[in-house]
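Chemist: Give me the fold of what follows.
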Amino acid sequence: MYELFQAIIMGIVEGLTEFLPVSSTGHLILTGELLGFTGEKEKTFTVVIQLGAVLAVLVLYHKRFIKLLNFNFKKDSGLNALHIILAMIPAGVFAITLHSLIKKYLFGYETVLIGLIAGGILMLVADKVRRPVISEELDDITYKQAFIIGLFQVLALWPGFSRSGSTISGGMLFGTSQKAAAEFTFIVSVPIMAGASLVDLLDSSENLAMSDFPLFAVGFIAAFIVGMIAVVTFINMMKKIRLSWFSYYRFILAAVFFFIMMK
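Modeler: The predicted structure follows:
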């Protein structure tokens, strides 16, 4: 029964933090340590619940994804498949090339701590610079901006940096509004996260057992439901609050990480 409680908490944490610029990886590692939810099976569990968060975005933006299947690349067509492809290329190349090294060397307390602080600083810079907005809405984003956001997404391969934090910052530094950058981040994250999660799932398939199905299912459902709520809430927040607020939260979380590491 306690394992199911752990699964629900971890699923809630994943759903809340995956699309916020606060690092879901950092939160999951910290929460797992606090709950005693660690080990190889638990690592596989986090991959499964990430797919729950991916499904949340797919459901919320299903009309957008259907439209992308038209492959209309005209400039006046708004957001199209080419935007997504351009944004995926940089992170995709680095992820495929460095996947094993990232898993081996970058998933630990120290590296997550560095990522939280560095990502927070980047977000502060993006918020303070406040470049003139030329792309107010999602459909206004240019191919050049899409590719640049993709370059910033490479930073998210460092655990703790945060995919949404780095990509929203990149968008704002190159002329998109906070809201447009956030929505673009959510949509681009679906193929990237789905691909990475499926690769991880295949690599760790030996840790899967039918007896663990209730545990994985509970975590998946929790991440899906909370993820939907978090995405809608975050988009509304992006109209009202500054990105720097999330930076300060990251610095506090980094301090908590440091305290736990020193124990």
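Chemist: all contacts plus neighbour counts: C-alpha atoms, from now on.
Modeler: OK.
Chemist: what about residue 237, how many neighbours?
Modeler: Taking other Cα atoms under 10 Å as the neighbour definition, residue 237 ends up with a count of 14.
Chemist: cool, and residue 157?
Modeler: By other Cα under 10 Å, neighbour count at residue 157 equals 21.
Chemist: now residue 101
Modeler: That count, for residue 101 with other Cα under 10 Å as the rule, works out to 11.
Chemist: So it: helix, strand or coil?
Modeler: With DSSP: H, G, I helix; E, B strand; the rest coil as the basis, the three-state label of residue 101 is helix.
Chemist: My read is that residue 230 contacts residue 16, right?
Modeler: Yes - with contacts counted by Cα atoms under 8 Å, residue 230 reaches residue 16, the gap being 5.5 Å.
Chemist: Comparing the two, which residue is more hemmed in?
Modeler: More crowded of residue 230 and residue 16, by other Cα under 10 Å: residue 16, with 25 against 21.
Chemist: Identify the residues contacting residue 229.
Modeler: The contact partners of residue 229, by Cα atoms under 8 Å, 6 or more residues apart in numbering, come to none.
Chemist: Here is the second sequence; please produce its structure so I can put it next to the first one:
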Amino acid sequence: MSDLLIATILGIVEGVTEFLPVSSTGHLVLATELLGYDPQRWAVFNIAIQPGAILAIVVLYWRTFMAVLGGLMRGERNSIAFVRNLLIAFVPAVALGLAFNDQIEALLENAVVVAWALIIGGVAILIVEKLAKTHAVGGISGVSAAQSAKIGLVQCLAMIPGVSRSGATIMGAMAFGIDRRTAAEFSFFLALPTLTGATVLQLVKHRDAITANDLQLIGVGAFVSFIVALAVVKAFMAVVTRHGFAPFAWYRIIAGASALLLLSTR
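Modeler: Predicted structure coming up:
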């Protein structure tokens, strides 16, 4: 299989899974393992293509970004609270990511960890969906600073591949009383600093090992993930509004169990 085709496949996987509570990193690790790719070679690629999916959020929510920017220039309270909440939630990931980067990278090569994390995460989603008592908070600016800090701490669980950054932040937000739509959008917007930071860290750390061909493949993967994520985010919000997160929980459980079965036969 050509490198270009591998980059395209992984770009599709990234675009489909980045903003769903199913773990994009986990799926990329499993795809790399089960399809027989060299996991060490593609580990940096899997992280470096994330800006493509991030750009999809910028495009889909450009009106929100413009409104927040305009509000900041006018000193509006809601816009200030919007940015404050995202920055507060971002800080724990920065601290732990820098402190445990090597340990996190080691986990990226363990497909069994991913499979178990998918199953356990799916069960956790079902529990939160059943027990969480949520209420409308009026959007991200209506989330308190304390809630934002707690969401940021829960997001750190996603450093274990297979947990899902999106799933951790959404379920964490709901567990703290935040309504489904705001929880999902908080996860979308928090992805911008979190994934950008992770990508920059990996590219800087491995800059000497990245070739011109690697950059070309990263560009292809990022572009594909951008196109796919545009469609997926819209569909995701429609599914969540109608059915909640239970379908994704059952998918995680089935995917994790199937992965364990396949891995046991290798």
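Chemist: Do a quick rundown of the helices in the stretch 51-200 of structure 2.
Modeler: Assigned by DSSP state H, counting those that start in this stretch, the stretch 51-200 of structure 2 shows helices spanning 62-74, 77-99, 101-107, 111-131, 145-155, 165-175, 180-205.
Chemist: okay if I get those helices as CSV plus distance to residue 51 of structure 2?
Modeler: Listed next are the helices of the stretch 51-200 of structure 2 as CSV, based on distance: least, Cα to Cα, whole Å:
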stretch, distance to residue 51 of structure 2
helix 62-74, 16
helix 77-99, 17
helix 101-107, 19
helix 111-131, 22
helix 145-155, 18
helix 165-175, 15
helix 180-205, 6
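Chemist: Could you say which of the ones you listed is packed most deeply?
Modeler: Per-stretch averages of neighbours, counted by mean count of other Cα atoms under 10 Å, single out helix 165-175 among the helices of the stretch 51-200 of structure 2, with a mean of 27.
Chemist: Comparing that one with structure 1, how large is the average distance?
Modeler: Superposed on structure 1, helix 165-175 of structure 2 shows a mean distance of 0.9 Å to its aligned residues (mean Cα distance after the TM-score superposition for structure 1).
Chemist: now that helix, how far from the chain's geometric center?
Modeler: 11 Å (Cα atoms, centre = their mean, to the nearest Å).
Chemist: what packs against that helix?
Modeler: Judged by 3 or more Cα pairs under 8 Å, 6 or more residues apart in numbering; DSSP states H and E, the packing partners of helix 165-175 of structure 2 are helix 111-131, helix 145-155, helix 180-205.
Chemist: same thing but at 6 Å, please
Modeler: The helices and strands touching helix 165-175 of structure 2, judged by 3 or more Cα pairs under 6 Å, 6 or more residues apart in numbering; DSSP states H and E, are helix 145-155, helix 180-205.
Chemist: could you redo the ones you listed as CSV and give each row distance to residue 48 of structure 2?
Modeler: Formatted as CSV, these follow (distance: least, Cα to Cα, whole Å):
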stretch, distance to residue 48 of structure 2
helix 145-155, 19
helix 180-205, 5
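Chemist: and residue 41 of structure 2, which of these is closest to it?
Modeler: Smallest distance to residue 41 of structure 2 across these (Cα to Cα): 13.0 Å, for helix 180-205.
Chemist: okay, and that closest one goes to which residues in structure 1?
Modeler: Under TM-score structural alignment, helix 180-205 of structure 2 corresponds to residues 178-203 of structure 1.
Chemist: That stretch vs structure 2, mean deviation?
Modeler: Stretch 178-203 of structure 1 sits 0.7 Å off on average (mean Cα distance after the TM-score superposition for structure 1).
Chemist: how distant is that stretch from the center of its chain?
Modeler: 7 Å.
Chemist: do stretch 15-28 of structure 2 as well
Modeler: 6 Å.
Chemist: and it, which stretch of structure 1?
Modeler: If you align by TM-score structural alignment, stretch 15-28 of structure 2 falls on residues 15-28 of structure 1.
Chemist: okay, how far is it across that stretch, tip to tip?
Modeler: Terminal residues of stretch 15-28 of structure 1 are spaced 11 Å apart (Cα to Cα, to the nearest Å).
Chemist: Let me know which of the helices of the stretch 51-200 of structure 2 is the nearest to residue 9 of structure 2.
Modeler: helix 111-131 (17.9 Å).
Chemist: now that closest one: which residue numbers in structure 1?
Modeler: By TM-score structural alignment, helix 111-131 of structure 2 lines up with residues 109-129 in structure 1.
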